[in-house]
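Trainee: Okay, here's the prediction I keep looking at, along with the sequence it came from:
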Amino acid sequence: MIKTIALVIVAALALLLIYAATRPDSFRVERSTRIQAPPEKIYALIHDLKGFNRWNPYEKKDPAIKGQYSAVTAGPGARYGWESDKVGVGSMEITEVAAPSRVAMKLDFVKPFEAHNQVEFRLRPEGGATQVSWAMQGPSPFVSKLIGVFISMDRMIGQDFEDGLANLKSLAEQH
């Protein structure tokens, strides 16, 4: 009887690992919102990392976060690194900008797991307001695929993006 139970457990585990291996090799999460402010005002809150951290949902998750800015805080080459017990350890760097419509970043995590992702913000004027999208994409190594069987990356990160965009909207719409 114990041998049968062990075989069933091993077979179930093997099926789980095989299923995880068939998952996509990359991921993409994107959220957007409409903000009643001109693109220039919103762009200023994204392309300058000090402005970015005024609404960044991850900064708000841990008031004790230890952050360090590079000498340049805005535009290409601007960097920000952080250490936190709640949101991990990592850094971001602005890699490309097209004022006032696009900001691209490289996002590197060290803890709780290593990951190297690309982030993009797009701003599109729409009749007196601005449509803002926040997207992140990157590779999904096997461990990420396995975790993804149980936890939706889109739901987990997507909720943070929704919170961040709500913070950005609130800040940008202040007069």
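Mentor: In hand now; what should we look at?

Trainee: Only C-alpha atoms from now on, for both contacts and neighbour counts.
Mentor: OK.

Trainee: In the protein, what residue spans correspond to helices?
Mentor: If DSSP state H is used as the criterion, the helices of the chain fall at 2-21, 39-47, 49-52, 57-61, 142-150, 153-172.

Trainee: tell me which strands and helices the third one is in contact with?
Mentor: Meaning helix 49-52. helix 39-47 (3 or more Cα pairs under 8 Å, 6 or more residues apart in numbering; DSSP states H and E).

Trainee: Use this one as the comparison:
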Amino acid sequence: MDQRGYAPSMARFEIVRTADIAAPRERVHALVDDFHDWSRWSPWEDVDPALRRSYSGADRGVGARYGWEGNRQAGRGSMEILESTPERIRIDLRFEKPIKARHELEHGFADHPDGTRVTWTMRGENRGLHALFWRLFPMERELGKQFEQGLAKLRAAAEG
């Protein structure tokens, strides 16, 4: 694993980014635990101004589901919260278009002297053309930047 948290192994990947947020853990956790709040901080919410969103299942926490469909860049997919504790939230992430893929997201929350340390992780495996594409255009660099943008927006939402 390199200093940025990237562990290459065939088509398997793991991307990790961390940020310290000057807000109580409960406030930061709540912004991730409720998909309705993702529009305030997710780096992908601005990709398509006409993005269609759907919410189902629980209002927040385990069983909450979020679906989206938009332009080619936004694509179509869904997420479901599988686990929600004060220390972490695990999410099943599924893309349907433009390429089918399934990954796991995890947001970790730890007390920090200035508030909360958030660790955002994505794990998965790329196959077929998707694996080839990400070998040519490293996923760590591209998605890592987006995670950093999302964590900065999460910081602004939690501290604001």
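Mentor: Sure, I can see it. A quick note: this is a predicted structure, and the numbers were derived from the prediction, not measured.

Trainee: and the helices of structure 1, which is most packed in?
Mentor: Looking across the helices of structure 1 with neighbours counted as mean count of other Cα atoms under 10 Å, the highest average goes to helix 39-47: a mean of 21.

Trainee: between that helix and helix 153-172, what angle do the directions make?
Mentor: Per axes from the mean of the first three to the mean of the last three Cα atoms, to 10 degrees, the angle that helix 39-47 of structure 1 makes with helix 153-172 is 120 degrees.

Trainee: what span of structure 1 lines up against stretch 88-99 of structure 2?
Mentor: Alignment of stretch 88-99 of structure 2 against structure 1: residues 102-113, by TM-score structural alignment.

Trainee: What's the match for residue 151 of structure 1 in structure 2?
Mentor: That one, residue 151 of structure 1, aligns with residue 137 by TM-score structural alignment.

Trainee: Now do that match against residue 147 of structure 2, distance only.
Mentor: Applying Cα to Cα, to the nearest Å, the value for residue 137 of structure 2 to residue 147 of structure 2 is 16 Å.

Trainee: go on, residue 41 of structure 2?
Mentor: 10 Å.

Trainee: counterpart of residue 25 of structure 2 in structure 1?
Mentor: Superposed on structure 1 with TM-score structural alignment, residue 25 of structure 2 falls opposite residue 39.

Trainee: residue nearest the centroid of structure 2?
Mentor: Of all residues in structure 2, the one closest to the mean position by Cα atoms, centre = their mean is residue 105, 5.6 Å from it.

Trainee: who wins for proximity to residue 126 of structure 1 among the helices of structure 1?
Mentor: Taking Cα to Cα, helix 39-47 is the member of the helices of structure 1 nearest to residue 126 of structure 1, at 9.6 Å.

Trainee: helices or strands up against that closest one?
Mentor: So helix 39-47 of structure 1, by 3+ Cα pairs under 8 Å, 6+ apart, packs with helix 49-52, strand 102-111, strand 115-126, helix 153-172.

Trainee: Please name the nearest non-neighbouring residue to the residue nearest to the centre of structure 2.
Mentor: Nearest residue to residue 105 of structure 2, sequence neighbours excluded (Cα to Cα, 6 or more residues apart in numbering): residue 122, at 4.5 Å.

Trainee: got the contact list for the one you found?
Mentor: 13-16, 103-106 (Cα atoms under 8 Å, 6 or more residues apart in numbering).

Trainee: how about it, what's its partner in structure 1?
Mentor: Residue 122 of structure 2 maps onto residue 136 in structure 1, by TM-score structural alignment.

Trainee: any idea how far that match lies from residue 25 of structure 1?
Mentor: 14 Å.

Trainee: And residue 16 of structure 1, by the same measure?
Mentor: Relative to residue 25 of structure 1, and taking Cα to Cα, residue 16 of structure 1 is found at 16 Å.

Trainee: what's in contact with stretch 84-94 of structure 2?
Mentor: 25-26, 29, 32-33, 61-62, 77-83, 100-110.

Trainee: Now list the buried members of the residues you listed.
Mentor: By neighbour count, with 16 or more other Cα atoms under 10 Å, those hold 25, 29, 32-33, 61-62, 77-82, 101-109 as buried.

Trainee: I'd assumed residue 134 was in contact with residue 123 of structure 1.
Mentor: No. Residue 123 of structure 1 is beyond contact range of residue 134, at 9.2 Å (criterion: Cα atoms under 8 Å).

Trainee: Contacts only, for residue 78 of structure 2.
Mentor: Counting by Cα under 8 Å, 6+ apart, residue 78 of structure 2 has contacts 65-68, 93-95.

Trainee: Right, I'll call it a day here.
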